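**Q** take a look and give me a structure for this.
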Amino acid sequence: QKANELSKKFSISDKLSEVIIRESDIIFGGVSGFVITSSDNIMAPNAGIDKSNSQGKLILYPYDPYLVAEQIKRKFFLDHGIHVGIIIVDSRLMPARVGTIGVAIACSGIEPVLDRRATTDLDGNVLKVTFQATADNLASIANHKMGEGDETMPLAIIRNSDAKITDRKISPKEMAISHDECLYVRGLKN
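**A** Coordinates of the predicted model:
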């Protein structure tokens, strides 16, 4: 019933509607062809589901992307003896901007966020709320290199990024902010 309503309201197929409902944490609304959702604490059109370049199939985020990233990191170490950071990347639209950027769906082996609070800016002012989204910034670099068209570049290697390598398990909550604290979500509710 809900999938049928969503399908009609936003002019999408019943199949896509069902998968969006299943993959979404929250459905905020939408426009024709797109449902604005939160999936794994990432705001994304259609729960991040990709139906382009897939011969009619729907491509979803990995079931447990942090586990997948950890497994890739571990395999790389076992095969090559090198500690690396792994970021699973998707492309994303930014509000009021043209084009896509990269977003880190998950990561392992790097500190995903750098807390800049209590450091100073160029004028010596103490930063009070600034966090640097290391994993998302690196995801944008990778997304730029991998491309959005027929490049068939499934991965990118980023060297000398100064990202902090770590062996600790990364929690999905580290890269997310609650919807109550999110500037965009709070603004849309008003």
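
**Q** C-alpha from now on. contacts and neighbour counts both.
**A** Noted.

**Q** in the helix or strand where Ile88 lies, what counts as buried?
**A** Counting by DSSP states H and E, the element that carries Ile88 is strand 86-93. Across strand 86-93, burial judged by 16 or more other CA atoms under 10 Å covers 86-92.

**Q** pretty sure Phe28 contacts Ser39?
**A** No: with contacts defined as CA atoms under 8 Å, Phe28 does not count as touching Ser39, sitting 11.2 Å away.

**Q** who's more crowded, those two?
**A** Neighbour tally, Phe28 and Ser39, criterion other CA atoms under 10 Å: the higher count belongs to Ser39, 23 against 13.

**Q** how close does the more buried one sit to Leu114?
**A** From Ser39 over to Leu114 the distance is 23 Å, taken as CA to CA, to the nearest Å.

**Q** Leu6 too?
**A** For Leu6, the distance to Leu114 - CA to CA - is 38 Å.

**Q** more neighbours, those two?
**A** Leu6 (22 against 14).

**Q** for the more buried one, helix, strand, or coil?
**A** helix (DSSP: H, G, I helix; E, B strand; the rest coil).

**Q** chain neighbours aside, what residue packs nearest to it?
**A** Ser17 (6.1 Å; CA to CA, 6 or more residues apart in numbering).

**Q** which SSE is that neighbour in?
**A** Under the assignment here (DSSP H and E), Ser17 is part of helix 14-23.

**Q** and that helix, what's buried?
**A** Burial within helix 14-23, assessed by neighbour count using 16+ other CA under 10 Å, is assigned to 14, 16-21, 23.

**Q** now show me the structure for the sequence below, then we'll compare the two:
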Amino acid sequence: MDHSEALLIGGRAGVGKTTVGWEVSARLRAAEVAHAVIDGDFMGKVHPAPAGDPHRTAIGEANLTAVWGNYAALGYRRLVYTNTVSVLDESAGQFRRAMGADTRIVRVLLTASDETAAGRLNGREIGSELARELANSASKARVLDERAPVDTVRVVTDGRSVVDIAGEVLAATGWVNYL
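**A** Below you'll find the predicted structure:
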């Protein structure tokens, strides 16, 4: 493979992006498909936000570029990337700048009902951030639903196993011949 490919897994908080990303990676490992995994939520985790970068997009892109550069130097060409808004059009540029202009991008938007997301967040958020996460999750779900590009594969996660969801996500890539 002479070009890079990025599987972008997006969705509201509590939808299962990280868990699905790890299951996709497990299935790729089982099929002996070389790949790298990045949890994009950590690429811009700094406080306070850098001057002139209130949404931490510049620092996130700089970190993505540096980390991907290390993977690419070792010969990796496939990336599994999880982040809430990674599927939006404005994110595509950062992947092409970091990974190459001819990078093939596969967008998958995981969806879940308010009830499902709230249940998952209630189990996960044991600190002081639960109320903020619930509000942000609902807000991001609306934004993603309205603004995800038409070529985005939407995968419902309500009432489904992680293995089943990951199989559907992986099918969108064409990286393996089995599900």
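
**Q** got a TM-score for the pair?
**A** Scored by TM-score structural alignment, normalised by the length of the second structure, the superposition of the two chains gives a TM-score of 0.24; 71 aligned residues with a CA RMSD of 5.6 Å.

**Q** returning to what we had before: could you dump the buried residues of helix 14-23 of the first structure into CSV and include distance to Met146 of the first structure?
**A** Converted to CSV, the buried residues of helix 14-23 of the first structure look like this (distance: CA to CA, whole Å):
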residue, distance to Met146 of the first structure
Asp14, 31
Leu16, 26
Ser17, 29
Glu18, 30
Val19, 26
Ile20, 26
Ile21, 29
Glu23, 25
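
**Q** now for those residues: which two are most distant?
**A** The most widely separated members of these are Asp14 and Glu23, with 14.2 Å between them, by CA to CA.

**Q** what segments of the second structure are helices?
**A** With DSSP state H, the ranges of helices along the second structure come out as 17-30, 57-73, 89-99, 114-124, 130-147, 162-171.

**Q** is it possible to export these to JSON lines including mean neighbour count?
**A** Formatted as JSON lines, those follow (neighbours: other CA atoms under 10 Å):
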{"stretch": "helix 17-30", "mean neighbour count": "19"}
{"stretch": "helix 57-73", "mean neighbour count": "17"}
{"stretch": "helix 89-99", "mean neighbour count": "17"}
{"stretch": "helix 114-124", "mean neighbour count": "16"}
{"stretch": "helix 130-147", "mean neighbour count": "15"}
{"stretch": "helix 162-171", "mean neighbour count": "19"}
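
**Q** can you put these in CSV and add distance to Val155 of the second structure?
**A** Shown next, in CSV, are these (distance: least, CA to CA, whole Å):
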stretch, distance to Val155 of the second structure
helix 17-30, 11
helix 57-73, 25
helix 89-99, 18
helix 114-124, 14
helix 130-147, 12
helix 162-171, 7
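
**Q** so which of these gets nearest Val156 of the second structure?
**A** helix 162-171 (7.9 Å).

**Q** counting by contacts, list what the closest one packs against.
**A** Under the contact criterion of 3 or more CA pairs under 8 Å, 6 or more residues apart in numbering; DSSP states H and E, helix 162-171 of the second structure touches helix 17-30, strand 153-156.

**Q** for Glu90 of the second structure, find the nearest of the ones you listed.
**A** Proximity to Glu90 of the second structure (CA to CA) singles out strand 153-156 among those, at 16.9 Å.

**Q** go through that closest one and flag the buried ones.
**A** Buried-residue list, strand 153-156 of the second structure, by 16+ other CA under 10 Å: 153-155.

**Q** same deal with stretch 66-80 of the first structure?
**A** 66-70, 72-74, 76.

**Q** let's have those residues in CSV, adding distance to Ser108 of the first structure and secondary structure.
**A** Shown next, in CSV, are those (distance: CA to CA, whole Å; DSSP: H, G, I helix; E, B strand; the rest coil):
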residue, distance to Ser108 of the first structure, secondary structure
Tyr66, 7, helix
Leu67, 8, helix
Val68, 9, helix
Ala69, 5, helix
Glu70, 5, helix
Ile72, 9, helix
Lys73, 7, helix
Arg74, 9, helix
Phe76, 12, helix
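
**Q** between the residues you listed, which sits nearest Tyr184 of the first structure?
**A** Nearest to Tyr184 of the first structure among the buried residues of stretch 66-80 of the first structure is Tyr66, at 25.1 Å by CA to CA.

**Q** looks like the closest one contacts Ala104 (just checking).
**A** No: the criterion here is CA under 8 Å, and Tyr66 of the first structure misses it with Ala104 at 10.4 Å.

**Q** could you check how far Phe77 of the first structure is from Ala142 of the first structure?
**A** Distance from Phe77 of the first structure to Ala142 of the first structure, by CA to CA: 21 Å.

**Q** what do you get for Gln132 of the first structure?
**A** Distance from Gln132 of the first structure to Ala142 of the first structure, by CA to CA: 17 Å.

**Q** show me which of these two is the more surrounded one.
**A** Ala142 (26 against 13).

**Q** the more buried one against Gly102, yeah?
**A** Yes: the criterion here is CA under 8 Å, and Ala142 of the first structure meets it with Gly102 at 7.1 Å.

**Q** and for those two, which residues touch both?
**A** Shared contacts of Ala142 of the first structure and Gly102 (CA atoms under 8 Å, 6 or more residues apart in numbering): Val89.
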